[in-house]
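Engineer: My questions concern the predicted model and sequence given below.
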Amino acid sequence: MKWPLEFRHPLFVAMAGLYALFFYNRRWGHWELPAVLNAHLADVLALPLLLTVALWFMRRLYFRQPAFVLPFSWVASTWLLLAVCFEGVLPLLKPAATADPLDVVAYAVGGLVFWRWLNHPA
């Protein structure tokens, strides 16, 4: 079985592999990473990975058009939703969570990476 085209994009594969390594390191590896990577790597990778899955879903199951691309308003609203939920609401509900304005910037960088390099017709 062949993977869908969206999931075979070299940038998506690299980002998913990087996220998997980062997740492994956080749980079991405990290798020393630079503070910036440790704090913001997952946030930068969140939107490209999430939006690529959403793009696949919309192409295959909703619009059924391989040429469909996510409008910029969808990318921006996903960024806003993640920022509000994880940096605004979650710290109010869970004392262990902290709000970090740089995470909002990291989400925006990830959204721009998706918009520029991953959001193209199949």
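Structural biologist: On my side now, so go ahead.
Engineer: contacts and neighbour counts: CA atoms only from here.
Structural biologist: Fine.
Engineer: Just give the number of residues close to residue 51.
Structural biologist: For residue 51, the count of nearby residues is 22 (other C-alpha atoms under 10 Å).
Engineer: what are the ranges of the strands in the chain?
Structural biologist: Counting by DSSP state E, the chain forms no strands at all.
Engineer: longest helix of it?
Structural biologist: The longest helix of the chain (DSSP state H) is helix 35-57.
Engineer: got the contact list for that one?
Structural biologist: 4, 6-7, 12, 15-16, 19, 22, 69-70, 75, 78-79, 102-103, 106-111, 113-114, 118-119 (C-alpha atoms under 8 Å, 6 or more residues apart in numbering).
Engineer: Please compare the first structure with the one that follows:
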Amino acid sequence: MLKAFRPVFWVCVGLFLVHQLLQKGLGIDVPFFHAYLDPFLSIPVMLGLLTVERRYLFDRGRLTVLETVISTVFLAVIFEFFFPRWSDAFTADPYDYIAYGLGGLVFYFFVNPRPRAATP
């Protein structure tokens, strides 16, 4: 199961965990990372999990460009529009959309599994 994920996926997960440990566990706050690292990393991690689910359930893991864009926009709108309206614990930040978009690019080019070469 662990081999189902590409190395960049694990880098994103590791960065997320280290960031949370530093921020919440040790009280070390780097404002730029505090503001934008979670939105940036959320897309490669969440869409990486989606590709593994699709691979095992439907034998189709790779997301197309359109699926990646739609998924990224959908998650960004949920996180930046709806969550702040549901809870004061969330703050809308228009610059987060840039972080989500960059995370979508990282996902598509580095996490999204490549099509398997056809064997003769």
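Structural biologist: Sure thing, it's come through. Predicted, not measured: the structure shown is a model, and the values here were computed from it.
Engineer: circling back: just the buried residues from the contacts of helix 35-57 of the first structure, in PyMOL please.
Structural biologist: Selection of buried members from the contacts of helix 35-57 of the first structure for PyMOL, criterion 16 or more other C-alpha atoms under 10 Å:
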select buried, resi 6+7+12+15+16+19+22+69+70+75+78+79+103+106+107+108+109+110+111+113+114+118+119
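Engineer: Which parts of the first structure are helices?
Structural biologist: Counting by DSSP H, the helices of the first structure are 5-8, 10-24, 35-57, 72-84, 90-93, 101-113.
Engineer: Any idea which of the ones you listed gets closest to residue 65 of the first structure?
Structural biologist: Distance to residue 65 of the first structure, taken as C-alpha to C-alpha, is lowest for helix 35-57 among the helices of the first structure, at 10.2 Å.
Engineer: mind putting the helices of the first structure in JSON lines, distance to residue 64 of the first structure included?
Structural biologist: Output for those, formatted as JSON lines (distance: least, C-alpha to C-alpha, whole Å):
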{"stretch": "helix 5-8", "distance to residue 64 of the first structure": "14"}
{"stretch": "helix 10-24", "distance to residue 64 of the first structure": "21"}
{"stretch": "helix 35-57", "distance to residue 64 of the first structure": "9"}
{"stretch": "helix 72-84", "distance to residue 64 of the first structure": "18"}
{"stretch": "helix 90-93", "distance to residue 64 of the first structure": "35"}
{"stretch": "helix 101-113", "distance to residue 64 of the first structure": "23"}
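Engineer: which of those helices is buried the deepest?
Structural biologist: Mean neighbour count (mean count of other C-alpha atoms under 10 Å) peaks for helix 101-113 among the helices of the first structure, with a mean of 20.
Engineer: separation between the residue nearest the centre of the second structure and residue 88 of the second structure?
Structural biologist: Taking C-alpha atoms, centre = their mean as the criterion, residue 43 is the residue nearest the geometric centre of the second structure, at 1.8 Å. Separation of residue 43 of the second structure from residue 88 of the second structure (C-alpha to C-alpha, to the nearest Å) stands at 23 Å.
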